[in-house]
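Student: The following comprises the amino acid sequence and a computationally predicted model.
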Amino acid sequence: MQDDNLPIWLPRLAVHGGPRFLQIADALQAAMAEGSLKPGDRLPPQRLLATLLGVDLTTVTRAYDEARRRHLLEGRGARGTYVAAPKVELTSILDLSMNTPPSPDGVDFDDLLKQGLSQVLMRSDAGLLMTYHLGGGSDSDRKAGARWLEPMFGYLDAVQVVVCPGAQAAIAALILALTRPDDVILAEPTSYPGLRTAATQFGRHIIAVEADGHGMVPEMLEQACRQHKPALVYLNPTLQNPTAITIPERRRQELASIAKRCNVRIVEDDPYWLLADAPPPPVATFAPEQAYYISTLSKCLTPGLRVAFVLIRDPHERERFLVALRSFALMAAPLTAALATQWILDGSAAALMEGVRKEARLRHWMARDILAGRYSGAGDGLHVWLELPGYWNSSQLARAADSEGIAVTPAEAFANGSGSVNAIRISLGCVKDRERLKAGLRRLSHLLARRPESFGAAVV
């Protein structure tokens, strides 16, 4: 039980306040922010602090380690542990250009990783984790993939699921497997740049199909199919990258019907479905024989988990896909795939994803408040598509933002063809600290409110 006369900065540990070591580290950080702890102050020895707080020594050791990781403390050998001087940031760039999941509150990622790997190594043959897996993942990995896809499709036969080293590899392998050089791929006027990168490398051509506020326009798709005889249609239908548009269910049905009528395959790249609020069923549910569905863990959990699941119902198409994949990626790393499987099957993935979803929504509320009438996000997902006032163009705004230490992505990066809308994509997840993100969004809002100046190169 804690003493009422403890120094003011010491935490009163809450039963339901999350891991105790994080509560202690958070208390240290808060005390430094409010000035009750100052650089150079000496902290109690770990055993004494453990006694004062009524916790075991390991908890305090982990708390001090976490505080050091945050650059709050420094050890001075036998003299003890002291509050560190503020760390000087050598770079002031605030990255709002990379679409990554935000770090969720209340989730001890280090502990999650250690426990997951420990379980993997305890239950798996190390030899199998260090050898080739040429069948699109182990049986366990494919079963985990089927479980991951259950919210979208219900029960699936795991044999229909292929494990890939990320969504970009899956897209490239599908292009190789399903198209030939000079074939046409239809996509929206602004879409994921990785599609264009892969198509260009393989000598395929992207042709844009008109889109509106609900996604690709069905009549325009049918017209393009009859005119260009495409090999594939690429769709990113949920919280689209970059526009954040979600195609409604009725239009998904219309697009699927056109694909069936015109006998064209669909690559449905759907990384944000699980982050969306009540998303419609995937297009693949309306055209199961036409569509190839991709779901990646990198956009829902963490970028380092380079695992994607691809739903391919036809066994001959699956084999063609695997042959294409092996030509450049061979397989997903078995250890990474095993960790993904462990997290999915033991519930860790769902808990982490729920934390990401909550944090993403908090950040969207923040962006909506700060960007006011300019905000056009969906309230969830990882990014905002910001249409610019007429006195800015997107490249000019991106350069101006860069000069203010903020990285954003101009619309040109997503354009399929010569024309693009006047907008930028703002990614909300890459900046770990919410207050830094808030400050960056305010700077960006102030920049948008004033007219552009000349941003020439300095001569030194």
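Tutor: Good, I have the coordinates. Because the structure is predicted, anything quoted here is derived from the model rather than measured. Residues are numbered from 1 along each chain as shown.
Student: hey, let's count contacts and neighbours off CA atoms from now on
Tutor: Noted.
Student: which residues in the stretch 301-450 of the chain form strands?
Tutor: Assigned strands in the stretch 301-450 of the chain, in chain order: 308-311, 383-387, 406-407, 409-410, 423-427 (criterion: DSSP state E, counting those that start in this stretch).
Student: what packs against the fourth one?
Tutor: What that stands for is strand 409-410. Counting contacts by 3 or more CA pairs under 8 Å, 6 or more residues apart in numbering; DSSP states H and E, strand 409-410 packs against helix 394-403, strand 423-427.
Student: where along the stretch 1-150 of the chain do the helices fall?
Tutor: Listed from the start of the chain, the stretch 1-150 of the chain has helices (DSSP state H, counting those that start in this stretch) covering 20-34, 46-53, 57-69, 109-123, 126-129, 139-148, 150-153.
Student: Give me the buried stretch members for the third one, please.
Tutor: Right, the one you point to is helix 57-69. By neighbour count with 16 or more other CA atoms under 10 Å, helix 57-69 contains the buried residues Thr59, Val60, Thr61, Arg62, Ala63, Tyr64, Asp65, Glu66, Ala67, Arg68.
Student: The structure to be compared is supplied as follows:
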Amino acid sequence: MWDIADSPAQRPLYIALVESLEKAIENGDVLPGDRLPTHRDLAKKIGVTVTTITRAYAEAEKRCLVTAVVGKGTFVAGGAPVPPAPGGNAGDLPIEMGVASPMYREEPDITPVVERVMKKNDMTTLTRFHSPQGLPEHREVGAGWIGRAGIKASADTVLISAGPQHSMTSVFHAVFEAGDRIAVEQLTSPVFKSYARRTGLILEGIPLDGEGMIPEKLEEACKSGVIRGLYTSGSLQLPGHEEASAKRRHALARIIKQYDLVLVEDDSFNFLDTRKNRTLSSLAPHNSIYIASVSAAFYAGLRIAFIHAPSRYYSRISQGIADTIWMVSPLCAAIACECIASGLGDRIIRNKSRELTKRTHVFKQKLQEYETTCATNSMFAWLKLPEYWTGSGFEHAAEKSGVRVFAAEKFAVGPIVPPNSVRLVMTGPPDFPTFKKAIDILVTVLKRESGYVNLLL
């Protein structure tokens, strides 16, 4: 039981309970996957009515703090991961396969690019204030980058943001309000779950099948309540799922248009997938806001992403950028655009694709006796665990043994039983030998039923 003694007395008791639970989660006093007491048991323990506990648990679920599973109970939900601070002692940190990370060693020294930008541009212009949406020439390059996914974009439909997280903040700040209901896959980005909790958005988890979100279930949600928007970050991040078929995408697009949903499609981590006409946005352009990150593909520290939006949302998103940072650094945008225009960006992506192919081969080979999902050219893989492991238990044991992975509980939305799986970021380890070492550690942990050994030593 978490401590509620320090909750403000003037707050309603059910709110005080929720706030104390939130603090306990932040402090690590309760962990993702922990089962909370039943309504009746907790009410009896602290001397309140069952109704108070019911209201508290409902509010906690609204804030994405807990997940209620029918017939199972109420569990602490997986929160958004906090990446380790860069620049620390790598020897003291687990090998990173939890937080989405680029393969930095596949990126050449950026100095020649910066030198070209300095020669080709007026540096005074690049260090002055400009409009929030970015310079026209940079937006034109962004339109070409977005067009790779089969989306018709132009400089007039593109805005420049400071990476995918800032894109999310600018878009949702501008287009939605606290209390709006947003449809998402029942397994969605932990970062977006955290954002929704902080801003008061209500997430409506839509059931999944082998192709991702089920259209009939989305339509049921639209009929049963007011759904304002749909957020998706791509089915390649989901366990047991491959790319949705054209039939599935058309079915979802029909519902989006019929109910006039605002589609926010964050395609940032699918840059290795070069197929066109694979996005929902291309099928519902009037309803779609599409995010394509450069930072996810190369030179992450530049913090550049492109947002494509129809005219009815464009000015509001521009204001959202202005409200947060006024504008993205034109200098960083110029460097990113030079990488794209010169072909360097494509060379880096090809290098990363080759490295990822090697890693995928090793992953499948070493884990061939287990059930895995690892789509072609996806940064993410999923590992289904043996029955004697839980997702949160394996996550904890793996980290203690030297590798950070994320259990499916972190991605779960609403009253579902998450798959007994963990997600691995294939691009996380800095080089191929470290990747192989990480997989060997995970195989060793898989074969144990409890406890851990620090296998990095």
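Tutor: It's in. Quantities reported herein were computed from a predicted structural model and do not represent experimental measurements.
Student: Can you tell me how far the equivalent of Ser427 of structure 1 over in structure 2 is from Phe435 of structure 2?
Tutor: Residue pairing (TM-score structural alignment): Ser427 of structure 1 is matched to Val425 of structure 2. The spacing between Val425 of structure 2 and Phe435 of structure 2, counted by CA to CA, to the nearest Å, is 10 Å.
Student: Also Tyr314 of structure 2?
Tutor: 42 Å.
Student: again with Pro108 of structure 2
Tutor: Distance, Pro108 of structure 2 to Phe435 of structure 2, by CA to CA: 20 Å.
Student: for Leu356 of structure 2, same thing?
Tutor: According to CA to CA, Leu356 of structure 2 stands 10 Å off from Phe435 of structure 2.
Student: what residues do these two have in common as contacts?
Tutor: Residues touching both Leu356 of structure 2 and Phe435 (CA atoms under 8 Å, 6 or more residues apart in numbering): Met426.
Student: Excluding chain neighbours, give the residue nearest to the spatially most central residue of structure 2 in space.
Tutor: The residue lying closest to the centre of structure 2 (CA atoms, centre = their mean) is Ser189, at 3.3 Å. With sequence-adjacent residues excluded and distances taken as CA to CA, 6 or more residues apart in numbering, Ser189 of structure 2 is closest to Phe411, at 5.9 Å.
Student: Tell me if I'm right that that neighbour and Thr188 touch.
Tutor: Yes - contact criterion CA atoms under 8 Å: Phe411 of structure 2 and Thr188 qualify, at 5.0 Å.
Student: Which residue in structure 1 aligns with Ser293 of structure 2?
Tutor: Matched across to structure 1, Ser293 of structure 2 falls on Thr296, judged by TM-score structural alignment.
Student: What distance do you get for the nearest residue to its match once chain neighbours are set aside to Ile344 of structure 1?
Tutor: Residue nearest to Thr296 of structure 1 in three dimensions, not counting chain neighbours: Ala308, with 4.0 Å by CA to CA, 6+ apart. Counting by CA to CA, the gap from Ala308 of structure 1 to Ile344 of structure 1 is 13 Å.
Student: can you list the residues that contact the longest helix anywhere in structure 2?
Tutor: Selection of the longest helix in structure 2 by residue count, based on DSSP state H, yields helix 344-366. For helix 344-366 of structure 2, contacts defined as CA under 8 Å, 6+ apart pick out 103, 106-108, 271-272, 297-298, 339-340, 372, 374, 377, 379, 426-427, 432, 435-436, 439-440, 443.
Student: before we move on, what about stretch 101-117 of structure 1?
Tutor: Against stretch 101-117 of structure 1 from outside (CA under 8 Å, 6+ apart): 18-19, 298-303, 339, 342-343, 348, 352, 355-356, 358-360, 382, 428-432.
Student: swap the cut-off to 6 Å and go again
Tutor: By CA atoms under 6 Å, 6 or more residues apart in numbering, the residues outside stretch 101-117 of structure 1 that reach it are Lys299, Gly355, Val356, Glu359, Gly429.
Student: cool, stretch 133-141 of structure 2 as well?
Tutor: With CA under 6 Å, 6+ apart as the contact definition, stretch 133-141 of structure 2 has outside contacts at Ala155, Val158, Leu159, Ile160, Ser318.
Student: For these, give me JSON lines that also has distance to Phe172 of structure 2, secondary structure and neighbour count.
Tutor: Shown next, in JSON lines, are the contacts of stretch 133-141 of structure 2 (distance: CA to CA, whole Å; DSSP: H, G, I helix; E, B strand; the rest coil; neighbours: other CA atoms under 10 Å):
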{"residue": "Ala155", "distance to Phe172 of structure 2": "22", "secondary structure": "coil", "neighbour count": "19"}
{"residue": "Val158", "distance to Phe172 of structure 2": "16", "secondary structure": "strand", "neighbour count": "28"}
{"residue": "Leu159", "distance to Phe172 of structure 2": "14", "secondary structure": "strand", "neighbour count": "30"}
{"residue": "Ile160", "distance to Phe172 of structure 2": "15", "secondary structure": "strand", "neighbour count": "29"}
{"residue": "Ser318", "distance to Phe172 of structure 2": "12", "secondary structure": "helix", "neighbour count": "23"}
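Student: Make JSON lines from these and add distance to Ile202 of structure 2 to it.
Tutor: Converted to JSON lines, the contacts of stretch 133-141 of structure 2 look like this (distance: CA to CA, whole Å):
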{"residue": "Ala155", "distance to Ile202 of structure 2": "33"}
{"residue": "Val158", "distance to Ile202 of structure 2": "28"}
{"residue": "Leu159", "distance to Ile202 of structure 2": "26"}
{"residue": "Ile160", "distance to Ile202 of structure 2": "27"}
{"residue": "Ser318", "distance to Ile202 of structure 2": "24"}
